[in-house]
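> no sequence on this one, just coordinates:
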């Protein structure tokens, strides 16, 4: 039998993840802003190159700006997927029947793969 204090504390910590939901939606919104920024910068680069006004330095800096936007967007995707996979794992896998040691060291994506039944049996 579990200690009531431990159970209450665990439940309280589990419920507080919903306080972070607005932050996650903010990350998704920021991802949308970066997609818009990427296409705006790409379109500007294309227009300047087609018009013949692009210098080598301008093209290099514009491409570096595009790379920067993509790298930040990838970081946002990593954060969003990592956070959501942990919460989905907690929602869809019976964590009470998994050892604490196994839960503590599993990578969320790998843990999700282990949670599904194997197609061959």
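Looks like it arrived, so ask away. Treat the numbers as computed from the prediction; the structure is a model and nothing was measured.
> drop to CA atoms for contacts and neighbour counts, all remaining ones
Noted.
> Whichever strand or helix holds residue 23: which residues count as buried?
Here residue 23, judged by DSSP states H and E, is contained in helix 21-51. Buried residues in helix 21-51, defined by neighbour count with 16 or more other C-alpha atoms under 10 Å: 24, 27, 28, 31, 34, 38, 41, 45.
> Next secondary structure element downstream of that helix?
Sequence-wise, the next helix or strand beyond helix 21-51 is helix 56-92, with elements assigned using DSSP H and E.
> which pair in the buried residues of helix 21-51 spans the largest distance?
Greatest spatial distance in the buried residues of helix 21-51: 24 and 45, 31.6 Å, computed using C-alpha to C-alpha.
> here comes the other one, which I'd like you to weigh against the first:
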């Protein structure tokens, strides 16, 4: 009975596969939005101002970072929780694929969120007249919460990995 339960629980990881396929569909939606933004940006090039150029580029970077974030979640999540991708022969395979554990995935996610938040905040500062002081204050506070959360998460992972190293070193036989 125990073996049957364990095998069933282990097989249940495949229920995550449709979620990763859904994230791939979300990536296609981001590509569509990126292309629409790029087209709108190209159309205003003849009359573009410096601020509009910077805002347009930041919007494209923002979408690109969101897409990168999705790829990290799709690849790492699938490999960590569902199954290894047998793509060793692929010369275009990202170096980090298959190397990012759950801890690394969390750090990459937080770093991406901080970068996206920072770019959004920069876009707000480039067009400050559209926002009230209260809205800007909350955007800065939210960004700082993301930054502080990222630093604390990195510190917790550093502490945990050092504790593992110390524990391992303590169990090694002394010659």
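Yep, it's here. Note that the structure is a prediction, hence the values are computed from the model and not measured.
> Need the TM-score between these chains.
Laid over one another, the chains give 0.63 as their TM-score (TM-score structural alignment, normalised by the length of structure 1), with 90 aligned residues with a C-alpha RMSD of 2.5 Å.
> circling back to that earlier point, and of the buried residues of helix 21-51 of structure 1, the nearest to residue 105 of structure 1?
Out of those, the member with the shortest distance to residue 105 of structure 1 (by C-alpha to C-alpha) is residue 24, at 23.6 Å.
> What's the separation between that closest one and residue 79 of structure 1?
9 Å (C-alpha to C-alpha, to the nearest Å).
> joint contacts of these two?
Jointly contacting residue 24 of structure 1 and residue 79 under the rule C-alpha atoms under 8 Å, 6 or more residues apart in numbering is no residue at all.
> which residue in structure 1 lines up with residue 61 of structure 2?
Structural correspondence for residue 61 of structure 2 with respect to structure 1 (TM-score structural alignment): residue 67.
> Tally up the residues packed near that match, please.
Residue crowding around residue 67 of structure 1 was assessed by other C-alpha atoms under 10 Å; the count is 13.
> repeat for residue 85 of structure 1
By other C-alpha under 10 Å, the residues close to residue 85 of structure 1 number 17.
> what's the counterpart of it in structure 2?
Using TM-score structural alignment, residue 85 of structure 1 sits opposite residue 79 in structure 2.
> re the thing from before, return the closest of the buried residues of helix 21-51 of structure 1 with respect to residue 103 of structure 1.
Nearest member of the buried residues of helix 21-51 of structure 1 to residue 103 of structure 1, counting by C-alpha to C-alpha, is residue 24, at 22.7 Å.
> what's the nearest residue to that closest one if we skip its chain neighbours?
The shortest distance from residue 24 of structure 1 to any residue that is not its chain neighbour, by C-alpha to C-alpha, 6 or more residues apart in numbering, is 6.8 Å, and that residue is residue 80.
> How about the contacts made by that neighbour?
By C-alpha under 8 Å, 6+ apart, the contact set of residue 80 of structure 1 is 24, 27, 28.
> go on, residue 30 of structure 2?
Applying C-alpha under 8 Å, 6+ apart, we find residue 30 of structure 2 in contact with 63, 67.
> if I look at it, how far off is residue 62 of structure 2?
Residue 30 of structure 2 sits at a distance of 11 Å from residue 62 of structure 2 (criterion: C-alpha to C-alpha).
> can you list residues touching both of the two?
Residues within reach of residue 30 of structure 2 and of residue 62 at once, by C-alpha under 8 Å, 6+ apart: there are none.
> and residue 99 of structure 2, what element?
Assigning secondary structure by DSSP H and E places residue 99 of structure 2 outside every helix and strand.
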